[in-house]
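Chemist: model this:
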Amino acid sequence: MPLSAGPTAPGYGALLLRGLLAGLIAGLLAGVFAYTVGEPNVDAAIAIEEAAAGGDHHGDEAAVSRDGQRAGLFLATGLYGAAMGGLLATAYTLLRRRLRTPSDTRAALGLAGAALLGIVIVPFLKYPPNPPAVGDPATINQRTISYLALLVIGLVAVWAAVVAARTQQVEWRQAAGAAAAFLVVAGIGYALLPRIDEVGSDFPPSLLWNFRIASLGTQAVLWSVLGLAFAALLTARRPAAQPHREAVSS
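Modeler: As a prediction, this is how the structure comes out:
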């Protein structure tokens, strides 16, 4: 009898479910990191804000109490992670055939790493997040638009790096071309977008630094776990290869 065709590749729906599950896992773990490392910095920043206001006004003005915000942190990171997992699965579906690797694991990790670089690290270096006590509400629209513009530029920079690498045949030239293209595009974005610095000189530098590192760490945990979990689910979808033998008629 003929050899069996083997397991068929899953459709977009199956990949999307895997991405959502991987994203949910990544989001919850990122929430644990944010709660453990980031929340003490948020509390310290709120205490500074309340001291500057001359009393405890944060709890009166906030629509959600701090306890509610802490509980909602895991819901927020879980939903965000699931959304990013869906986007990763979509990108994998659209770009898998263009990725020059036979390994699903490398493809998944490569896409997650590109996302971390383009939509997290590039905007972070220009517009790092600030704790609650920092920022002028009047500039929130400008800050949001500038951040989103730089996010798009970060993705374009990653794309330019990939294109530049593929124009070269030698490995060191591929690396050099990718780095040059990425830095040129990101540098142009940094130069064109406005500088926004609303941190007062009286705000503790160590607290600001710790808050920003915790924010970056949360994103790093999310995308690292997302890439690993999605790769694991992609690998698990295929049963171990079994040798096929033709039936011999007696």
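
Chemist: make it CA atoms for all contacts and neighbour counts henceforth
Modeler: OK.

Chemist: now name the helix or strand holding residue 191.
Modeler: Secondary structure assigned from DSSP states H and E places residue 191 in helix 171-192.

Chemist: could you also give me the structure for this next sequence, so I can compare it with the first?
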Amino acid sequence: MNARRLARLGILLSAWLSATGAIGTCPFFKPTQPESPDRPPIIPDYSSPAATLLTMAKGVEDKSTSNGQSVYMDALAESSAADPGDGRAFHAFFDLRDLQEHSTSWDRNRDWNKQLEPVMYSDLVRKYSYPYLMTWEPNEACPQGNCNDTESSTDALLHRKYRIMGLVKRGTATDTLPVAIGAADLYFVKSANAANKWVIALWQDFAITGADTATLGKRRLDTQ
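Modeler: Below is the predicted model of the structure:
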């Protein structure tokens, strides 16, 4: 075997060893890929309107690392001509200010239904890389004036404020970054298909006076 052929084989062998990691950068100094969080699946609970909201919050905080999107979507009513499902379908309505801001991208005569919601969820959880915290609390200043929750054996109306915050670690401290802040009148129905399951049929979104952070309604419209 001549010297030129040996040299060529040597170059190929060196390239192969480098590509496979057999030689080259010491593994102690190789850049590492960030590991995906090992989250256990969420155990959903839709046994009451309050439990459904807590499950939705867990779904947002999961950020699709396990079954977060699935448990979030299952909190919304499902019904079609082919499959009556929960007996009601999900529809969302928007704050007037959000509609005005999106007047060229969203026809207010269109229906925001469950089929559009996964797009919003996906965009929301990918907007920031930080962990999220979502909370619900009673809305004592609801725009309609009557802020009392009502509940029967088959349906319920809850007035709630929501906050989704990004949790930003800075050394030993944790700062919060607003992701979505707003309020909603939420009409729940007990599913016609699943025992003891409460799902949201109507979501009327509102901006909170003095809050300059996007509502979830705006986050929905931003995807269109």
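
Chemist: now the TM-score, please.
Modeler: The TM-score (TM-score structural alignment, normalised by the length of structure 2) is 0.26; 103 aligned residues with a Cα RMSD of 6.2 Å.

Chemist: buried sites along the next helix or strand after the helix holding residue 191 of structure 1?
Modeler: Note on helix 171-192 of structure 1: by DSSP H and E, the next helix or strand toward the C-terminus is helix 205-236. Taking 16 or more other Cα atoms under 10 Å as the neighbour-count basis, helix 205-236 of structure 1 is seen to contain the buried residues 207-208, 210-234.

Chemist: how far away is the closest residue in space to residue 66 of structure 1 that isn't next to it in sequence from residue 146 of structure 1?
Modeler: Counting by Cα to Cα, 6 or more residues apart in numbering, residue 66 of structure 1 lies nearest to residue 59, which is 7.5 Å off, once chain neighbours are set aside. Look at residue 59 of structure 1 and residue 146 of structure 1: by Cα to Cα, to the nearest Å, they are 30 Å apart.

Chemist: one step back: show me what the helix holding residue 191 of structure 1 packs onto, helices and strands only.
Modeler: With contacts defined as 3 or more Cα pairs under 8 Å, 6 or more residues apart in numbering; DSSP states H and E, the packing partners of helix 171-192 of structure 1 are helix 140-166.

Chemist: could you tell me the angle between the helix it packs on and helix 171-192?
Modeler: In terms of direction (axes from the mean of the first three to the mean of the last three Cα atoms, to 10 degrees), helix 140-166 of structure 1 departs from helix 171-192 by 160 degrees.

Chemist: any buried residues in helix 140-166 of structure 1, and which?
Modeler: Taking 16+ other Cα under 10 Å as the neighbour-count basis, helix 140-166 of structure 1 is seen to contain the buried residues 143, 146-147, 150-151, 153-162, 164-166.

Chemist: I'd like the distance between residue 59 of structure 2 and residue 173 of structure 2.
Modeler: Between residue 59 of structure 2 and residue 173 of structure 2 the computed distance is 25 Å (Cα to Cα).

Chemist: same deal with residue 122 of structure 2?
Modeler: From residue 122 of structure 2 over to residue 173 of structure 2 the distance is 28 Å, taken as Cα to Cα.

Chemist: who's more crowded, the two?
Modeler: Counted by other Cα atoms under 10 Å, residue 122 of structure 2 and residue 173 do not tie: residue 122 has more neighbours, with 15 against 8.

Chemist: check which helix or strand that one maps to.
Modeler: Per DSSP H and E, residue 122 of structure 2 falls inside helix 117-126.

Chemist: could you point out which element follows that helix?
Modeler: Using DSSP H and E, the first helix or strand after helix 117-126 of structure 2 is strand 132-138.
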